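Q: Build the 3D model from these lines:
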Amino acid sequence: MGRLFGTDGVRGVANADLTAELALGLSVAAAHVLAEVGTFEGHRPTAVVGRDPRASGEFLEAAVVAGLASAGVDVLRVGVLPTPAVAYLTGVLGADFGVMLSASHNAMPDNGVKFFARGGHKLADDLEDRIETLYDKHRTGEPWERPTGGGVGRVRTYDEGFDRYVAHLMAVLPNRLDGLKVVLDEAHGAAARVSPEAFTRAGAEIVTIGAEPNGLNINEDCGSTHLGRLKAAVVEHGADLGIAHDGDADRCLAVDASGAEVDGDQILAVLALAMREQGGLRHNTVVGTVMANLGFKMAMEREGVTVVQTGVGDRYVLESMKEHGYALGGEQSGHVIILDHATTGDGTLTGLMLAARLAATGRTLADLAGVMRRLPQVLVNVPDVDRSRVATSADLAAAVTEAEAELGSTGRVLLRPSGTEPLVRVMVEAADIDQARSVAARLADAVKSALG
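A: Predicted coordinates for the structure are as follows:
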């Protein structure tokens, strides 16, 4: 059996790859690893369980809750809330761990199980490995030790989660949003109630789209992966900006008053300068990934802000932030982590902070985002190659060196082997889009020739 845990929990087609049996078994294993059930006499561990609105979340939630209670864990069911809300509640309620059922920006048939450790933090690889090993051990025949009588977990609905999370967002907002008109695209997802409530309490005039989840329409032609409707709505309503989330609302992308997209790199740049001005940008550093646009790095260097780059994935951004004490980090895709106020990417918090910057300065989003110019970026996937030899092929290294010499200081090259497929991703940035395309095509040919 291949590794169950991917870059963000266990994910797959619900009721095909991700079954009720799998969700139940993983939950029992997680109870033993994260809550150490049966280890401490008299200890009654607690878990917070939330989900996005997908139809499959209903039966998967039932399976997870059953597994946890059967292992002796008391469960607080918080219902449909964003992933960062479940992480926040896990921490503030002192729970042993949290569980979120969501496949984020994926299409509706998918779902996923994501665990948070005590404090609301994403799991380290070794904890995921321990859960998976224990699950596989019992899946193949070794029975669980199960409590009986009063030892079984109790389950209750925790309705206060919504208000506690929104109150938290209000408490950390640096200023009100009075005078701003904002269009919110909720992706028919987990923030369909939370985000409009938060922006309204903060004083903004709001227009909502994609805020009618029915269990089947999550991420359907809306949200952060489909910005067309948001762009049109911002222009139609004469709004100051638009905010788009994904299905579990751990992402935020934006649209300026003209309908132009403002991506995660630009949002990071705006927030980095705002936080520095407010004295909150620790070590004068922002964390991004190797996929961040070169224009972001050039802009931050020009502004005197240090950029630290990690591997692709918000978990690696978070690891760097926690290890070195940085306050801000994120990805081009819109995962933005403001570590003083959240333990994971929080799309609603990010949108509020971005809007707060507009309100505080009186400047437009286009003006603020203009601190950086996105260089043209071309990405080519090269399939059916030996991805393991990317770092060792002399011919490929020579091709990369030649490309880098041509691009000079105003461009860059990145070759990334896929983590799961026989695929290499070729990314080229350049000041000119035609040059970027030409160099990317030549490098793709070089990858095929060297690794095919």
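Q: make it CA atoms for all contacts and neighbour counts henceforth
A: Fine.
Q: what does stretch 229-240 contact?
A: Contacts to stretch 229-240, defined as CA atoms under 8 Å, 6 or more residues apart in numbering, come from residues 180-185, 209, 221-223, 241-244, 255-261, 364-365.
Q: go on, stretch 14-33?
A: Residues from elsewhere that reach stretch 14-33, judged by CA under 8 Å, 6+ apart: 10-12, 37-38, 56, 59-60, 63-68, 70-71, 73, 109-113, 127, 130-132, 134-135, 139.
Q: In it, which residues are buried?
A: Residues 14-15, 18-20, 22-33 are the ones in stretch 14-33 that count as buried (16 or more other CA atoms under 10 Å).
Q: now it: how far from the chain's centre is it?
A: On the basis of CA atoms, centre = their mean, to the nearest Å, stretch 14-33 sits 22 Å off its chain's mean C-alpha point.
Q: another one to check against the first:
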Amino acid sequence: MSRKYFGTDGVRGLVGKYPITPDFAMKLGWAAGKVLASKGNNRVLIGKDTRISGYMLESAMEAGFVAAGIDVAFLGPMPTPAVAYLTRTFRGEAGVVISASHNPYHDNGIKFFSADGTKLNDDIELEIESWLDREMDCVPSERLGKASRIADAAGRYIEYCKATFCREFSLRGQRIVLDCAHGATYHVAPPVFTELGAEVITICNTPNGTNINDQCGATHLAALRKKVVEVRADFGIAFDGDGDRVMMVDADGSVIDGDVILYILASHWKRKGIAFGGVVGTQMANMGLELALAEMNIPFARSKVGDRYVVEMLKEKGWSLGGENSGHILALEHASTGDGIIAALQVLQVLAETGQTLSKARAGMTLLPQVLVNVKFSGQSAPLEAQAVQQAVADAEASLAGRGRVLLRKSGTEPLIRVMVEGEDQAQVDHLAHAIADVIRAEGS
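A: The predicted model follows:
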């Protein structure tokens, strides 16, 4: 059965437009509460990023949960992985994150974590959706849920992050620029790296409700690259709005994306004899990662795009390391979901153990030229099956002659078709990607 409201990462959309409205959020809280209550559970934790609409959606969800007889504990602005961790440590039966991740402030979303700190499985999401079609009611007054606030949530998460960095090492002598995307990491990331000994310079860490991800963070690295070079930092680290993604920049401003981070961790763990099984990437992972891992006899597999699918494949294979080139890194020995701060700390531990610079640590991997073009479309269906689009893909694949890839996919969170072309020649893949994008635009108009 297909899901009506839940996408690859919860429910997401434009604030004020269904389903990101206060009435739907209240009904969603109530429906989720009914599912939890039916299993004998009665407490959820709610965290959010720094979007101004978070206040509205948080209050609406509180009303829905309380009406269903579920207690609510508020965490305030908190990274998505922090909500997953705190849900486990406070023995919550579910965690809720109000965030649209890397999207602009006028979007927002709602996603859930299980008691184990993992994304809800499809069966539970479908069960919640079935309750959304029912008339909302309210439990008797004596059974209404209660609301409270967890005051020390940030401090608990900061200590947890620090504990994943080996006590034998520190970050003393390192100058780091942190770009917090005016998002949920603004009050937790700087203390983590400072308390581990680094000299920390922060940018984009003054959220005002509308500047989240605005030309900053993991999806816009220009400001970070400039600052790293300007202050002669050893490297820079950028998070997205909800802190589950990380991108890095070395001392000369070169970008270290999720694929390179996976290579740095996997190659070091392999040399140390740390058991992690293999690496799961996605369909978007650069072929350079696959080739570099093969040279070290490290198994590699591709999942569908989306960190939930990476986690599923990791569990199927019994592996512990995976992620996406966008910066979602899954190190399951340390966190149950993508965690930008913890992923960055794992890379910094590699540097501390080896004495290498960031650029030296990534030297064994060469990324193949890859171009990604996002094409907006209107209507309910994406024009991926149009004959002209299929022909454009076939022509591109013929031009690549088996020495590259073409991938088209519909975004699970935005009305976009993502066109990815990869090959050996930058000019060729750029031309082919934009040619396919032009055909999609023509068919979708």
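Q: Quantitatively, what TM-score do the chains reach?
A: Overlay of the two chains. TM-score (TM-score structural alignment, normalised by the length of the second structure): 0.90; 437 aligned residues with a CA RMSD of 2.8 Å.
Q: before we move on, the earlier item: name only those of the contacts of stretch 14-33 of the first structure that count as buried.
A: Burial by neighbour count, judged by 16+ other CA under 10 Å, picks out 10-12, 37-38, 56, 60, 63-68, 70-71, 73, 109-113, 130-132, 134-135 from the contacts of stretch 14-33 of the first structure.
Q: now for Val255 of the second structure: what does it line up with in the first structure?
A: The pairwise alignment with the first structure assigns Val255 of the second structure to Glu261, based on TM-score structural alignment.
Q: which ones are touching the closest residue to that match other than its chain neighbours?
A: Nearest residue to Glu261 of the first structure in three dimensions, chain neighbours excluded: Val255, at 4.5 Å (CA to CA, 6 or more residues apart in numbering). By CA under 8 Å, 6+ apart, the contact set of Val255 of the first structure is 230-231, 234, 241-243, 261-262.
Q: Kindly report the same for Gly153 of the first structure.
A: By CA under 8 Å, 6+ apart, the residues touching Gly153 of the first structure are 44, 68-75.
Q: from these, which ones fall inside helices?
A: Among the contacts of Gly153 of the first structure, the members falling in helices (DSSP state H) are 68-70.
Q: Tell me the one of these nearest Thr289 of the first structure?
A: Comparing those against Thr289 of the first structure with CA to CA places Leu68 closest, at 35.4 Å.
Q: The closest one corresponds to which position in the second structure?
A: Aligned counterpart of Leu68 of the first structure in the second structure: Phe65 (TM-score structural alignment).
Q: ditto for Gly12 of the first structure
A: By TM-score structural alignment, Gly12 of the first structure lines up with Gly13.
Q: Contacts for the helix or strand that contains that match next, please.
A: Per DSSP states H and E, Gly13 of the second structure falls inside strand 11-14. For strand 11-14 of the second structure, the external contacting residues (CA under 8 Å, 6+ apart) are 5, 19-20, 100, 106-111, 413-414.
Q: One more: stretch 384-399 of the first structure?
A: Applying CA under 8 Å, 6+ apart, the contact partners of stretch 384-399 of the first structure are 415, 417-418, 422-424, 443, 446-448, 450-452.
Q: who wins for most neighbours among those residues?
A: When neighbours are counted by other CA atoms under 10 Å, Val447 leads the contacts of stretch 384-399 of the first structure with 29 neighbours.
Q: Quickly note the distance from the residue nearest to that one when sequence neighbours are not counted to Ala446 of the first structure.
A: In this structure, Val447 of the first structure finds its nearest non-sequential neighbour in Leu396, 6.5 Å apart by CA to CA, 6+ apart. For Leu396 of the first structure, the distance to Ala446 of the first structure equals 6 Å [CA to CA, to the nearest Å].
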